[in-house]
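# sequence first, predicted model second:
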Amino acid sequence: MFAVNQERISRSAYIQAIERYGQLEIFRHGVREARSYAVCSSDPLFALTMILFLRETDQSVLPLHGDTPLETALRMAERAGCAGLFYGSAEQYYPLQASAVRADEPPSIYQFSSGTTGEPKLIRRSWEEVSREIAAYNDRFASYSLAEETPVVLASITHAYGLISGVLSAMERGAEPVVMSGASPKAIAQCLRAIPKHLLYGVPALLQGLAPLFEHGGVKLRGVMSSGAPMSPILYEHYRQASALLLQQYGCSEAGCASLAVGMEAYDDLGIPLGHLSMQAAAEPSELVITIGGRTIPTGDLGCTFGEGNLRFLGRMDDLINVSGLKVMPAEVEEVICRLEGVVEAVVYRGIHPINGETVRAQVVASDSVTAGDVREWCLRHLPPYKAPSEVRMTASIPRMPSGKISRKLLEQEGV
């Protein structure tokens, strides 16, 4: 079946848990009507088994991050129209008034978008759609002889990346995923050493923090998968050298995983679309558009094709900076800044000048020897002047959202 923090959960143990859930008061007389339930728990074993139980009994589920406060979780569950909230454990159940039967909707998984560009949206995807995604995902794995790799999932299993790509897809192809929730770097290192054919599922913020584990002859990495946000050029180069195989997947809340890069050729390589959908992209920068199940989904992401048809991520369209009518892509400036020796990380975003309008700003994490003047001088040497940041702020860390993503919109608002 699967393991949680290296404790293997057998099929019989899983069945026992499912049978126990079936005896809960709300399910004791059988599951006759399709309803939606929210699950919020810092216990990954409970969260995962309850999600699987609801899927198997044709119910809908809203997974919420385990650290979500109760009041916030209740508000989100009510907004999603859930019949109730499981908070922490099966015994801590909070019924909600918004318990309408969902006869007009197939059993689904609900998620709120990350909210990096505004108010989070409630997204519904049917379990049938998820099954098609899993089949296409596993077909791509099989084509690269990766079907037997064991996912070590550091990403949250309440997010589609950790749950669907890391856990459900692996279980479907007969692999036994290992969920490492809140594990220490030492425990992660022990786990990776114990699983020779591992594939580490992380997000850039997590991978950044774990990078020292894999330096100077440390833990040998077989495979690393990243998602959620593009790797920085520096992080990409680090893991390209530390890992035998580097992968990156791309998608959106409405479509799930849409493309997969196996053996990344660059930090912004999104790979090739999966077989159950198509993606509209061109050699020149344009919006990436996904077509799936008769639906067209504009992603709001800017990209292009390169090489043998791989997709390249260039940034969010609403992150483009208009400097006196000239467009600046933040990712391009960030890539240049990250080439300066001593720089660890950089984010470029829009500033507003009361007279000149939009300007280019940057926050940079670097060694003490690198100054804001050094960064600006470096940019002026390698970029047209209008793309060079007019303001550079050296910082110990770049602010992130709970999901680990950077919101340029929030950075822009803080600077107003």
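Thanks, I have the structure now.
# drop to CA atoms for contacts and neighbour counts, all remaining ones
Will do.
# neighbouring contacts of the helix or strand containing residue 314?
Assigned by DSSP states H and E, residue 314 belongs to strand 310-316. The list of residues contacting strand 310-316 from outside it, by C-alpha atoms under 8 Å, 6 or more residues apart in numbering, reads 230, 261, 268-272, 281, 285, 300-306, 329-332.
# tell me which helix or strand comes right after the helix or strand harbouring residue 129.
Here residue 129 sits within helix 127-143, counting by DSSP H and E. Sequence-wise, the next helix or strand downstream of helix 127-143 (DSSP H and E) is strand 150-153.
# show me what that next one is packed against.
strand 178-179, strand 198-202 (3 or more C-alpha pairs under 8 Å, 6 or more residues apart in numbering; DSSP states H and E).
# which other residues reach that strand?
Residues contacting strand 150-153 (C-alpha under 8 Å, 6+ apart): 162, 166-167, 170, 175-181, 192, 195, 197-202.
# switch the cut-off to 10 Å
Here strand 150-153 makes contact (C-alpha atoms under 10 Å, 6 or more residues apart in numbering) with 2-6, 161-163, 165-167, 169-171, 174-181, 188, 191-192, 195-202, 223-225.
# what helices and strands are in contact with the one helix or strand residue 187 maps to?
Remark: residue 187 resides in helix 185-194, with elements defined by DSSP H and E. The contact analysis (3 or more C-alpha pairs under 10 Å, 6 or more residues apart in numbering; DSSP states H and E) places helix 185-194 against strand 150-153, strand 198-202, helix 204-210, strand 221-226.
# how far does it sit from the chain's center?
The chain centre lies 22 Å from the centre of helix 185-194; the measure is C-alpha atoms, centre = their mean, to the nearest Å.
# before we go on, here's another structure to hold up against the first:
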Amino acid sequence: MAPSTIPAAVDAAAERFGDNEAVVDGEVRLTYRDLRTRVRQVAAAFVAGGLRPGDRVAICAPNTWHWVVAALGASCAGGVLVPVNTRFTAPEMLDVISRSEAAALVVATDFLGRNRLAELQELGGVPGFVLVCDDWSFVDEVDAVAVQPDDISDILFTSGTTGRSKGAMSAHRQALAVAAAWADCGNVVADDRYLVINPFFHSFGYKAGILVCLLTGATLVPQAVFDVARTRELVERERITVLPGPPTIYQSLLSEPGCDSLRLAVTGAATVPIALVERMQKRFGTVLTAYGLTEAVVATMCRPDDDADTVAHTSGRATAGFEVKIASSGEILLRGPNVMIGYLDDAAATAAAIDADGWLHTGDVGILDDRGYLTITDRLKDMYVCGGFNVYPAEVEQALARLAGVTESAVIGVPDERMGEVGKAFVVASTTLSTEDVIEHCRALVANYKVPRHVEFLSALPRNPSGKVLKRLLREEVR
């Protein structure tokens, strides 16, 4: 019987996969038995630090073995995981920690040239118990605290079109169910070696990465910072078989010999050139596309026997118990047992997202073909994706409103060869401002991937008769 809680999954993996390598991170190589021991040791540290069942544990750290052990250890101590985006500024981190009322914090003090703990200390936002990612040498162990399948396992913060972050809550059974569905679509097994470049703080890196390996016995190889050369090196050295990522990664890997161990490539809900899919299938084997969001994780996915045209132009068909339908507006609606429980402390936002019939309104626009395969055609929301990270223009516009001289602004995503999309800010100013003024102001307030890369100054923003800014016209101008 499949485990229905994360602590049960840790124990089951140790029993089933024992001496299989669980995590390989540089010189650290943990078997599944080693992993359970480390997890129990960290759980003991949490309990000794005063963590009680149901308390929230924030983690702000890169993709390393520490994140894996800390996240599973928090679950085994009865805690609720709250991942924090490592690209966030200190105020953004503090917002997530404060609103989740985190009782404990796991943090990397040296990553990307920043000491996040020191930044939080300056703001007075450090929880009572802190674990700093280092060479942990805990000794005491503790058995997992009893949790139930419907208990909250994690709160993943996202952002809405208003720019205010929302904490999507999922239960243990849901986190494991979406991971199991993803693993099933990709035929992931214990012999696989899975390189995870998607950040663990994202649902993809955590649930379609860590939890997939935990359920299947595959070996997890984390990469802290994405770099194509480093990715190639890891694929070759660790004989990686599974590698999800954006299309640009595979274009790079296809340009040179090697990487012959790869058998499964998975990319996101975007149109992928059919010629690229055909090359990938010929070189790597199975190529899949998928669609999901924080509130549902993975809703549709291609299957291994789908042809190149289907993989290139659709995001697959329903998985993980989801129903998919298209509203009269064209919006994609999802329903099923793995839709989030709701938003933390935000009943109004929950009701707006999930209607009375249980349908999650995604804000994305798409079409379903007669086979039930989904194609994403547009977004109802203005959100764009920069380097794999969602950016909500309203949040950036709020930051711009705090710059002296800015009367109003509108931010859109524009195509970028390297990042997929980057921000372009259209600014109406009452004083003389430069592009550098705007960019440096944003850099101090929002994460780097949210900072606009282009700025254009206008005398006025285009509006409809009711006064709403017509971003469609701005996009057309860019095109």
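Ah, there it is. For clarity, every value in this text was computed on a predicted model and none was experimentally measured.
# tell me how they score on TM after superposing.
Counting by TM-score structural alignment, normalised by the length of structure 1, the TM-score of this superposition works out to 0.66. Behind it: 328 aligned residues with a C-alpha RMSD of 4.2 Å.
# residue in structure 2 paired with residue 82 of structure 1?
By TM-score structural alignment, residue 82 of structure 1 lines up with residue 102 in structure 2.
# stretch 163-182 of structure 2 spans what distance, first to last residue?
30 Å (C-alpha to C-alpha, to the nearest Å).
# quick one: it to chain centroid distance?
With C-alpha atoms, centre = their mean, you get 11 Å for stretch 163-182 of structure 2.
# in structure 1, point out the residues matching it.
So stretch 163-182 of structure 2 sits over residues 118-137 in structure 1, by TM-score structural alignment.
# now do the buried residues in that stretch.
Across stretch 118-137 of structure 1, burial judged by 16 or more other C-alpha atoms under 10 Å covers 122-125, 127, 129-130, 133-137.
# which of those lies closest to residue 244 of structure 1?
Among the buried residues of stretch 118-137 of structure 1, residue 137 lies closest to residue 244 of structure 1 (C-alpha to C-alpha), at 20.7 Å.
# nearest residue to the residue mapped onto residue 193 of structure 2 from structure 1 other than its sequence neighbours?
Matched by TM-score structural alignment, residue 193 of structure 2 corresponds to residue 150 in structure 1. Using C-alpha to C-alpha, 6 or more residues apart in numbering and skipping residues adjacent in sequence, the residue nearest residue 150 of structure 1 is residue 198, 4.8 Å away.
# ok, now residue 251 of structure 2?
Excluding the flanking residues, the one nearest residue 251 of structure 2 by C-alpha to C-alpha, 6+ apart is residue 276, at 7.5 Å.
# the one you found touches residue 252, doesn't it?
No - assessed by C-alpha atoms under 10 Å, residue 276 of structure 2 is found out of contact with residue 252, at 11.2 Å.
# quick one: the helices in structure 1?
Ranges of helices in structure 1, per DSSP state H, are 11-22, 44-56, 70-79, 127-143, 160, 169-172, 185-194, 204-210, 233-242, 330-338, 372-382, 408-415.
# got the buried residues for the first one?
Buried positions in helix 11-22 of structure 1, judged by neighbour count with 16+ other C-alpha under 10 Å: 14, 17-18, 21-22.
# likewise for the last one?
Residues 408, 410-412 are the ones in helix 408-415 of structure 1 that count as buried (16+ other C-alpha under 10 Å).
# and those residues as TSV, adding distance to residue 154 of structure 1?
As requested, these are arranged in TSV below (distance: C-alpha to C-alpha, whole Å):
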residue	distance to residue 154 of structure 1
408	25
410	26
411	27
412	30
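# neighbours around the alignment partner in structure 2 of residue 302 of structure 1, how many?
Applying TM-score structural alignment, one finds that residue 302 of structure 1 aligns to residue 365 in structure 2. Neighbourhood size, residue 365 of structure 2 [other C-alpha atoms under 10 Å]: 19.
# go ahead and confirm residue 365 of structure 2 touches residue 381.
Yes - Residue 365 of structure 2 is within contact range of residue 381, at 9.3 Å (criterion: C-alpha under 10 Å).
# of the contacts of strand 150-153 of structure 1, grab the buried ones for ChimeraX.
To isolate the buried ones among those in ChimeraX, judged by 16+ other C-alpha under 10 Å, type:
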select :2,3,4,5,6,161,162,163,165,166,167,169,170,171,175,176,177,178,179,180,181,188,191,192,197,198,199,200,201,202,223,224,225
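# equivalent range in structure 1 for stretch 428-437 of structure 2?
Counting by TM-score structural alignment, stretch 428-437 of structure 2 falls onto no part of structure 1.
# mind listing what the closest residue to residue 330 of structure 1 other than its chain neighbours touches?
Residue nearest to residue 330 of structure 1 in three dimensions, not counting chain neighbours: residue 348, with 5.1 Å by C-alpha to C-alpha, 6+ apart. The contact partners of residue 348 of structure 1, by C-alpha under 10 Å, 6+ apart, come to 319, 321, 328-335, 337, 360-364, 388-389, 391-392, 408, 411-412.
# about what we covered before: burial check on the closest residue to the match of residue 302 of structure 1 other than its chain neighbours, number of neighbours?
Using C-alpha to C-alpha, 6+ apart and skipping residues adjacent in sequence, the residue nearest residue 365 of structure 2 is residue 331, 4.4 Å away. Applying other C-alpha under 10 Å, we find 21 residues neighbouring residue 331 of structure 2.
# give the aligned equivalent of residue 331 of structure 2 in structure 1.
Using TM-score structural alignment, residue 331 of structure 2 lines up with residue 287 in structure 1.
# its match and residue 305 touch, don't they?
No - applying C-alpha under 10 Å, one finds residue 287 of structure 1 not in contact with residue 305, separated by 11.4 Å.
# overlap of the contact sets of these two?
What both residue 287 of structure 1 and residue 305 touch, as defined by C-alpha under 10 Å, 6+ apart, is the set 280-281, 313.
# residue 250 of structure 1: which of those is nearest?
residue 313 (9.1 Å).
# next, count neighbours for that closest one.
Neighbourhood size, residue 313 of structure 1 [other C-alpha under 10 Å]: 22.
# what's the distance between it and residue 406 of structure 1?
Where residue 406 of structure 1 is concerned, residue 313 of structure 1 sits at a distance of 15 Å (C-alpha to C-alpha).
# and residue 232 of structure 1, by the same measure?
12 Å.
# hey, what's in contact with both of these two?
By C-alpha under 10 Å, 6+ apart, the residues touching both residue 232 of structure 1 and residue 406 are residue 347.
# okay, those two: which has more neighbours?
Neighbours were counted for residue 232 of structure 1 and for residue 406 using other C-alpha under 10 Å; residue 232 has more, 21 against 17.
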